[in-house]
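>>> Sequence and computational prediction follow.
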Amino acid sequence: MAGSLVTGWLLVVVSTATAALCLARASAPDTGRCERRTARTEGAMGAGMALMAAPGLSGGTGVWGAVSLAALFAAIALRSLLFAGGEAHRLHHGIEAGAMVYMAVLMAHAAGTGAHHGHGGHGGHGGAGPPAATLALLAYFAAFVLRTGVRLAPAPAGPPAAAAGAAAGGGRWAPELGTACRLSLALGMVAMLVAL
C-alpha cells in the first residue's frame, strides 16, 4: 500500500520497528498484565501496518493479502471495542483497527479491479476527492497525533532529585513508551490515509 517506493518502504521500516518495540515491551518481565495485552495489540497493529505499507502488496497477491489483513484487523477491532471497559487507548485501538479494515478493503477492491494508483491503487475517488470516511479518519488521527505529541513534549525541568526519582520509578520501560508506540502507529495511519 505505497504511493511511492520510498514512502512505502519508510512506512514498513517505522511500522516494523514500532511492532518490535511493542512486542519487546509485552515480553518484559516487569510489564503488568494489562500493559502486556496493550503492547501485544500495538505490536500486531504495527506488524499489520508494515505488511499493508509494503510496496507490491496490492499487486498480484493483493486481494488475498488484503482480505487476510482485513480479517486480522477486524478481529483486533472487535476485541478492542468489546473489552474497552472505558479505557481510551482500547477504544483508540478499535478505531485504528477499523481504519485498517477500511484501507484493506479498498486495497482488495483495487487489486481485484486492477487499479494501481495511490495507496494500494484505490481508484474509487474519481474526480470528486476522497470519500467522507477517509476525511473523517484523517481528521481523527491528525488530532490524535497532535494531542499525543503535546503530551509527550518534555515538561519544564524540576529539581534534579525529583527528576531522578521519576526516572528510576519507571522500571526498564518508561511509561511514555506505550504512548510513543501509539503516536508512531497514528503517524503511520495519517501517512497511509493521505496517500489513499
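That came through, no problem. Numbers count the residues shown, from 1 in each chain.
>>> use CA for all of it now, contacts and neighbours both
Will do.
>>> Helices of the protein, residue ranges please.
Secondary structure of the chain (DSSP state H): helices located at 5-27, 33-53, 62-82, 88-113, 132-152, 160-168, 176-194.
>>> Output these in a markdown table; the columns should cover distance to His122.
Listed next are the helices of the chain as a markdown table, based on distance: least, C-alpha to C-alpha, whole Å:
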| stretch | distance to His122 |
| --- | --- |
| helix 5-27 | 15 |
| helix 33-53 | 13 |
| helix 62-82 | 12 |
| helix 88-113 | 5 |
| helix 132-152 | 12 |
| helix 160-168 | 46 |
| helix 176-194 | 11 |
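>>> Which among the ones you listed is found nearest to Gly123?
Across those, Gly123 has its closest neighbour in helix 88-113 (6.5 Å, C-alpha to C-alpha).
>>> So which bits of that closest one are buried?
Under the neighbour-count criterion of 16 or more other C-alpha atoms under 10 Å, helix 88-113 has 90-112 buried.
>>> In addition, the following structure is provided for comparison:
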Amino acid sequence: MHGPPLVGWLLLVLGAAGGAYCTARARAAPPGPRRAFRAEAALGWGMAVMAVPAVTAPDSALWARLTAVAAGAAALPALSVRRRAGTGGWGGHHTVEAVAMIYMSVAAVLPAPGDGAGHTGHGTGPTGPSLVLTAVLLGYFAGYAVRAGLRLVPVAAAGPAPGAVALTERPELAAACRLAMSVAMCGMLLTM
C-alpha cells in the first residue's frame, strides 16, 4: 500500500478485526447465511492483506502483485453471493466493496502514467477515468460510513434491555464492523 506505514498498519488492524469478527460470525451462523458471512470475512482479511505497507517487503513490485492476487481472491466470493434474508444487509454494498478492492489491487500493480522510458509520472496518483472512479468510490464509502455511524446512535429504548446475546448475534457489532470497513476503504482510496 502507498502512503505512510503507520496508516497502513492501522488499516491492517481494522481489516483484520473486521475479518476476525466476520469469521466468528460465519462459524456461529446457521447454514443459510453462512456463505455470505464467509465472503464478508474474506473481504476483511483481503483488506488487511492489501493494507500491509510495502516497506515490509524486500521487493515492492512483487509484493504489490501478491497483494493484488490476494485481494482479488478475497473479493471474488463477495461477487457471487446474492442478498439473502438474515445476512444483515448483504447485497449491493459488499459488491461495491469487492469491486473497489479489485480496482485498488489492479491500480497498485499497474505503473503510474508516464512511467517507463521517461520516468516522469512517479507518484502522480490516479488520473483521468481512474480519478473519477476513485472519487466516486470515495464518496460512496464516506456516505456509507456516515449512514452506518448514524445507525449506531442509540435511540430511546422501546422496551427492556435484551438479555445475554452472543457477540456474533449483535446487530450493532455488525454495523460497527461495516462502518470500520468503510472508513478503512476511504483511507485506502485516499492513499492511492
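Here it is on my side, so go on. These figures come from a predicted structure and were not determined experimentally.
>>> picking that back up, what's the closest of the helices of structure 1 to Gly124 of structure 1?
Going by C-alpha to C-alpha, the one of those nearest Gly124 of structure 1 is helix 88-113, 8.2 Å.
>>> Against which helices or strands is that closest one packed?
helix 33-53, helix 62-82 (3 or more C-alpha pairs under 8 Å, 6 or more residues apart in numbering; DSSP states H and E).
>>> Please convert the ones you listed to TSV, extending it with mean neighbour count.
Shown next, in TSV, are these (neighbours: other C-alpha atoms under 10 Å):
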stretch	mean neighbour count
helix 33-53	22
helix 62-82	20
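>>> Nearest approach to Thr179 of structure 1 belongs to which of these?
Among those, the nearest to Thr179 of structure 1 by C-alpha to C-alpha is helix 33-53 (10.4 Å).
>>> now the angle between helix 5-27 and the closest one, please.
160 degrees (axes from the mean of the first three to the mean of the last three C-alpha atoms, to 10 degrees).
>>> which strands and helices sit next to helix 33-53 of structure 1?
By 3+ C-alpha pairs under 8 Å, 6+ apart, helix 33-53 of structure 1 packs against helix 5-27, helix 62-82, helix 88-113, helix 176-194.
>>> Can you lay out these as TSV showing distance to Gly46 of structure 1?
As requested, those are exported to TSV (distance: least, C-alpha to C-alpha, whole Å):
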stretch	distance to Gly46 of structure 1
helix 5-27	4
helix 62-82	11
helix 88-113	11
helix 176-194	7
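>>> do you know which of those lies nearest Pro156 of structure 1?
helix 176-194 (16.1 Å).
>>> Buried residues, that closest one. List them.
So helix 176-194 of structure 1, judged by 16+ other C-alpha under 10 Å, has buried residues 178-193.
>>> Which single one of these is nearest to Gly56 of structure 1?
Closest to Gly56 of structure 1, out of all of the buried residues of helix 176-194 of structure 1 and judged by C-alpha to C-alpha, is Met192, at 14.7 Å.
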